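# what follows is a predicted structure for the sequence shown.
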Amino acid sequence: MDRLPSRLNLSARVLEINDIGWPFCSARVESLSHVLFSCDVAVDIWRNARIWIDIQLPILESWIDWETWFQRWNASPKMKGRMYVITAALSWTLWRFRSAFIFDPGKMKKQELFDLIRLYSFNWCTIRGKDLLVGLIGSLSLCKLVVLLPSLVSR
């Protein structure tokens, strides 16, 4: 699952990387888990998502944590579908923020991230299925992710 070109992964592939720290917060190694779950930006976004979807989502540290929680979560297939889409949108947006921060500073602002997540969730539900969309609009309580993101975005 951790195949994206984070600085940690690139250095593990014997590419010469001067610094494997995540430049946004300079506090930790740039790994997928840090960028998507434990960086201050990610923590804030996940907190906003918990409020938005109004479910008891635990604090997550990695994809393994998310997958474990998702498999044990006792929810309807529609609710799981919505959570799947929201998590995909959240992950996609955080990774895009990471890339923009490195390659095109100033392109994305931290304050805009959550609005983008909600927009992507809405758009992906519109594309993927009307049943998901109805629940997303109707209640606001509300969807293996990185692998599916290119196919979701390209539609």
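Yes, it's here.

# contacts, neighbours, all on C-alpha from now
OK.

# how about the residue nearest in space to the middle of the chain: what's its closest non-neighbour residue?
Closest residue to the average C-alpha location of the chain: S91 at 1.5 Å, with C-alpha atoms, centre = their mean. Leaving out its chain neighbours, the residue that sits closest to S91 by C-alpha to C-alpha, 6 or more residues apart in numbering is L36, at 6.2 Å.

# can you classify L142 by secondary structure?
coil (DSSP: H, G, I helix; E, B strand; the rest coil).

# try this one next to it:
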Amino acid sequence: MGAHQSSDFVDLWKLKIPTKSLVFAWRLIRDRLPTKMNLSRRQVTVNDLMCPFCGGAMEEAAHLFFSCSKIQPLWWESLSWVNLLTALPQNPRDYYLQHVLGYVEGKKQIRWRCWWIAMTSTIWKHRNKIVFHNDTLDGSKLIEEAVLLLWTWIKVMEKDFAIHFNQWSSNIKEAFSN
């Protein structure tokens, strides 16, 4: 990866969220997560290479996190929070960059970056529940868990943040627009 591409992610490491979440995001951006296709490329035997959410495509990071028919509507919902209509990138790096460039500023920009990490890490958590515990996908629950995760991070990052979760989550669009 070139110097320019690496410099795109300097701000990632400045976010005041758990290191585990930052490492997860970095691994996703660089396509280094143990998706079924990545494991298969490394000669690990994987019985079923299909996406655990839709079953209609191979489980690669770009599909699993962004273009899966079960996941993409969740992204569209969050994009509506910032009144953004756009073509969605097809790879993790470009998707992350879309979440950090120019749509919102200041605290809202940091929240938006953290949202991307909260959403992707929650998707991965739900994927693992399906793969390892035969769970099922509930998109509403996934969004709720990602919103709670983001709220917990904001509570720690922003000293003046004192909004109760129920109030904040019921007005989530305002968290990114004012």
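Perfect, thanks for sending it. Treat the numbers as computed from the prediction; the structure is a model and nothing was measured.

# pretty sure the residue nearest to the centre of the first structure is touching H34, no?
No. Judged on C-alpha atoms under 8 Å, S91 of the first structure makes no contact with H34 at a distance of 11.7 Å.

# tell me which helix or strand the counterpart of W116 of the second structure in the first structure sits in.
Structural alignment (TM-score structural alignment) places W116 of the second structure against T87 in the first structure. Assigning secondary structure by DSSP states H and E places T87 of the first structure in helix 77-103.

# what comes up buried for that helix?
79-95, 97-98, 101 (16 or more other C-alpha atoms under 10 Å).

# from R30 of the second structure, how far off is the residue mapped onto F101 of the first structure from the second structure?
Under the alignment (TM-score structural alignment), F101 of the first structure pairs with I130 in the second structure. Distance from I130 of the second structure to R30 of the second structure, counting by C-alpha to C-alpha, to the nearest Å: 24 Å.

# please apply the same query to N166 of the second structure.
Taken as C-alpha to C-alpha, the span from N166 of the second structure to R30 of the second structure is 35 Å.

# all helices for the second structure, in order.
Using DSSP state H, the helices found in the second structure span residues 3-7, 19-29, 36-41, 61-62, 72-80, 92-100, 106-133, 139-157, 165-170, 172-177.

# helices or strands up against the last one?
Contact analysis of helix 172-177 of the second structure by 3 or more C-alpha pairs under 8 Å, 6 or more residues apart in numbering; DSSP states H and E lists helix 106-133 as its packing neighbours.

# and the helix it packs on, what does it pack onto?
Helix 106-133 of the second structure packs on helix 19-29, helix 92-100, helix 139-157, helix 172-177, going by 3+ C-alpha pairs under 8 Å, 6+ apart.

# quick one: distance of the last one to the chain centre.
Translated: helix 172-177 of the second structure. Chain-centre distance of helix 172-177 of the second structure: 17 Å, with C-alpha atoms, centre = their mean, to the nearest Å.
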